[in-house]
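Undergrad: Sequence and computational prediction follow.
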Amino acid sequence: MDFTLTERQAYWRDRVRDFIEAHVRPRDHDYHAQQAEGGRWKVLPVIEEEKARAKAAGIWNLFMPPASGRPHVDDSFEFDGPGLTNLEYALCAEEMGRIGWASEVFNCSAPDTGNMEVLHRYGTRDQKDRWLKPLMNGEIRSAFLMTEPAVASSDATNIETRITRDGDDYVINGRKWWSSGAGDPRCEIAIVMGKTDFEAQRHAQQSMILMPLDAPGVKILRHLPVFGYDDAPHGHMEIELENVRVPVENMLLGEGRGFEIAQGRLGPGRIHHCMRTIGVAEEAIEKMAKRLLSRVAFGKAVAEHSVWEQRIAEARIDIEMCRLLCLKAADMMDKAGNKAAQAEIAMIKVAAPRMALRIIDDAIQAHGGAGVSEDFGLAKAYAGIRTLRLADGPDEVHNRAIARLEFGKHGGRDAIAAAKAAAGAR
């Protein structure tokens, strides 16, 4: 195995890293100062300014597929991006994860990344013209409405939102929550997952449809803070959908295709999250090390106390292991497809947030009372990463998938059935 980065991989990673260090990190204080002024739900000038700079530099929409070389028979070229592979993008995503708002600067923040991929892959030309183009230009934001408060949404077949055909419209009724991005005043479109046929086969009941946020009947009930953090201007909202009418042409791919779309959307998104998480962990270990070297307790630098040597060493080991697993998953997705990489995707989705939480928790401890304050950003980082143990499927769902794949190597269902039969016979 050759773990050396290719020239292209290093080129894109370094461009992102250098831009962040030159333009994003120096303006982090501007970001927080602007967020503290006036209302919470607003567009921050610092983000728009740095977006324009990144776009002009060509560090933009990095996750979007490349020009295919085919004749322009439909919409191929107009909606293409730089064409980074999952592996190449993973290296860039880690750099973006080091500062919370960096991803948006490159037009690479969730849920827009996943929504743009859905529109690119499954959208019609009209849908792309109306929604994908302004999303790729960074002119608007989007939301993804899937989770519901009334059901266990870890099993997406439980969702109860109804999407009913009525003439030339679909009528949407239901209640969603943790609708990330819906608090942003630039958020104009949402992808909604609901059921068009409650009697169809289990995974053919669901559909996805495009819903303008300003459609009559869309009501934002409340904002949902995460451990007290509002994540403005992005936010997470609970939304009531009451007789919301959207044109028939807003359906994505066709009725009953929602699960198919979801699986295409979530695989790459999970890798993006995990690599950003590794960036968060790198920031935390750096802050921890600097704090330990700068403080004295009981007559010597805190870094010289053996307990902290152990914690720093374990943090570095854990980061390196998770990075390799994440890059392996991304490489498998590129070479063999998402399905072939499903075990690796599930494993890193469990491992990365747990790893980062341990390191952030140790960093908080190293900072003492300052660690739980707003001064070092560690408490907010912990809140954000803790959410990832639930987002895009909770740990338990991914562990279940990993276990089933493992059992499958050794007889799987047949072995379980035989064991049950033997137990019954006794």
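TA: Structure's in. What do you need?
Undergrad: CA atoms for contacts and neighbours, from now on please.
TA: OK.
Undergrad: residues near the residue nearest to Ile402 when sequence neighbours are not counted, how many?
TA: Leaving aside its chain neighbours, Ile402 sits nearest to Ala343 (5.7 Å; criterion: Cα to Cα, 6 or more residues apart in numbering). Neighbour count for Ala343, taken as other Cα atoms under 10 Å: 20.
Undergrad: What residues of the helix or strand where Ala343 lies count as buried?
TA: Using DSSP states H and E, Ala343 falls within helix 342-367. Across helix 342-367, burial judged by 16 or more other Cα atoms under 10 Å covers 342-364, 366-367.
Undergrad: Second structure for comparison follows:
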Amino acid sequence: MSSLLDNSGMSERAIEIAGRVERFVRETVIPFERDPRLGPHGPEESLVIELKELGRKAGVLSPHILEGGDHLTQRETAAVLIRSGLSPLGPIACNTAAPDEGNMFLIGKVGSAEMKERFLAPMVQGRKRSAFFMTEPAEDGGAGSDPMMMLSTCEQDGNHWVINGRKAYITGADGAGVGIIMAKSGDGACMFLVDLPDPAIRIERVMDTIDSSMPGGHAVVTIDNLRVPADQMLGQPGEGFKYAQVRLAPARLSHCMRWLGACLRANEIATDYANRRMAFGKKLIDHEGVGFMLAENRIDLKQAELMTYWCADVLDTGAYGTTESSMTKVAVSEALMRIADRSVQCMGGQGVTADTIVEQVFREIRAFRIYDGPTEVHKWSLAKKIKRDWERSQ
């Protein structure tokens, strides 16, 4: 297993599962990184299916979900998801990718038995992908970092709810089989589970974005008089934000896990390059400017790992971990950006080519600094908490 990761305090089952995942990603998945079915909007569906079938045969499909539906602890999940992230394709092959991983967690926590059988089971089995419909187009003035601005509506009509609105940046909507839709009723936000595709949900376009690792890309979607049976609402009317909180911190943290794995790999590639490449009479690693960058990478990697496990431990107490996950998202995403940037810089011209995945990791991490809340929004939220805590202490 990766020599830079610490397994102290980790359960034996997590170490064993993480080891299998790492071997699978390194030996089986990485060779697919040059597959021609990789495009600007993510891997084509045929590649997704092939990778998941390989994961199924290797016994590492949905490795964080145990037989009977039990979930690894968040600390254990971190050990596994970090290893799945060693390739941008690893989370797809292991079925630990966003948004599916977060959606599976949510349905597993709050879904009814019928919902779990109908919607969750095929997702855990890797038979269906999913999408989470919350964010709305900026030009409409809809919900983005501030979900309270939600414009999409839902109105009850007999034993159905009728949903209307537009959504944006909906990861994986193109090709998804399950959707979780948030909309606003008179009682507040509501959350619904729906089968996809549905003629009432129209993909306007798949956006061209800086990242390219997620199947289906990121779509702008129109929802036009979508009728959803009342028993497909999660919880009661007005409880949508409550359930969003259940999903929020674990899904935010799992992003940190997967992209930490990607940056471990980028640093490995940059380190190997610096120890082989000669310039001005000696190896790049022996030039202080390069050697110091790799030393700083090692420091940032360890700090990111420790923050990730710290937040996981908080979530394992049963707490929402909203503050802790905000702190972790800021610290880890910013550290990973530095690591990815230095890895590119250490490799010079080679670092900006697609000859290795270092260039892709740089693009993906740049997007991650915005996804699941930009750094500035998390800092603003933390500052508000600092003020509240101070006021209470007076």
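TA: Cool, the structure landed. From a predicted model like this one, the values you see are computed outputs, not experimental measurements.
Undergrad: Report the TM-score for the pair.
TA: TM-score of the superposed chains, computed with TM-score structural alignment, normalised by the length of structure 2, equals 0.90; 385 aligned residues with a Cα RMSD of 2.4 Å.
Undergrad: one step back: could you give the residue range in structure 2 aligned to the helix holding Ala343 of structure 1?
TA: Residues 322-347 of structure 2 are the counterpart of helix 342-367 of structure 1, counting by TM-score structural alignment.
Undergrad: next one: stretch 101-112 of structure 1
TA: Stretch 101-112 of structure 1 corresponds to residues 89-100 in structure 2, going by TM-score structural alignment.
Undergrad: which other residues reach that stretch?
TA: The contact list for stretch 89-100 of structure 2, computed with Cα atoms under 8 Å, 6 or more residues apart in numbering, reads 21, 25, 29-30, 32-33, 48, 51-56, 60-64, 81, 84-85, 101, 123-124, 126, 129-132, 171-172, 213-214, 251, 255, 258.
Undergrad: The stretch 51-200 of structure 1: strands as residue ranges?
TA: 141-145, 162-166, 169-180, 187-195 (DSSP state E, counting those that start in this stretch).
Undergrad: The third one vs structure 2 - mean distance after superposition?
TA: Superposing on structure 2 and averaging over aligned pairs (mean Cα distance after the TM-score superposition for structure 1), strand 169-180 of structure 1 comes out at 0.9 Å.
Undergrad: Please tell me which residues of structure 2 that strand aligns onto.
TA: Strand 169-180 of structure 1 lines up with residues 160-171 of structure 2 when matched by TM-score structural alignment.
Undergrad: which outside residues touch the matching stretch?
TA: Here stretch 160-171 of structure 2 makes contact (Cα under 8 Å, 6+ apart) with 99, 131-137, 151-156, 183, 207, 214-230.
Undergrad: Put the buried members of the residues you listed into a PyMOL selection.
TA: Typed into PyMOL, the line below selects the buried ones among the contacts of stretch 160-171 of structure 2, using 16+ other Cα under 10 Å:
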select buried, resi 99+131+132+133+134+135+136+137+151+152+153+154+155+156+183+207+214+215+216+217+218+219+220+221+222+223+225+226+227+228+229+230
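Undergrad: Flag every buried residue along the longest helix seen in structure 1.
TA: For structure 1, the longest helix by residue count, based on DSSP state H, is helix 258-294. Buried residues in helix 258-294 of structure 1, counted by 16+ other Cα under 10 Å: 258-259, 261-262, 264-285, 287-289, 291-292.
Undergrad: Kindly report the same for stretch 44-64 of structure 1.
TA: Neighbour-count burial for stretch 44-64 of structure 1, counted by 16+ other Cα under 10 Å, picks out 44, 46-47, 50-55, 59-64.
Undergrad: ok so, going back, so where is the longest helix of structure 1 in structure 2?
TA: So helix 258-294 of structure 1 sits over residues 240-276 in structure 2, by TM-score structural alignment.
Undergrad: what's around Glu320 of structure 1, how many residues?
TA: A total of 12 residues lie near Glu320 of structure 1 under the criterion other Cα under 10 Å.
Undergrad: Distance check, the counterpart of it in structure 2 against Lys242 of structure 2.
TA: Using TM-score structural alignment, the partner of Glu320 of structure 1 in structure 2 is Lys302. Look at Lys302 of structure 2 and Lys242 of structure 2: by Cα to Cα, to the nearest Å, they are 33 Å apart.
Undergrad: same thing with Ala266 of structure 2?
TA: Taken as Cα to Cα, the span from Ala266 of structure 2 to Lys242 of structure 2 is 37 Å.
Undergrad: List the residues that contact the residue in structure 1 that Leu196 of structure 2 lines up against.
TA: In structure 1, Leu196 of structure 2 lines up with Leu213, judged by TM-score structural alignment. Leu213 of structure 1 is in contact with 187-190, counting by Cα under 8 Å, 6+ apart.
Undergrad: Narrow these to the ones also in contact in structure 2, please.
TA: Shared with structure 2 under both residues aligned by TM-score structural alignment, their matches' Cα atoms under 8 Å, the contacts from the contacts of Leu213 of structure 1 are 187-190.
Undergrad: Need those residues in a markdown table (columns: neighbour count and distance to Glu314 of structure 1).
TA: Listed next are the kept ones among the contacts of Leu213 of structure 1 as a markdown table, based on neighbours: other Cα atoms under 10 Å; distance: Cα to Cα, whole Å:
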| residue | neighbour count | distance to Glu314 of structure 1 |
| --- | --- | --- |
| Cys187 | 20 | 41 |
| Glu188 | 20 | 44 |
| Ile189 | 22 | 43 |
| Ala190 | 25 | 41 |
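Undergrad: List the contacts of Gly351 of structure 2.
TA: Neighbour list for Gly351 of structure 2: 343-345, 358-359 [criterion: Cα under 8 Å, 6+ apart].
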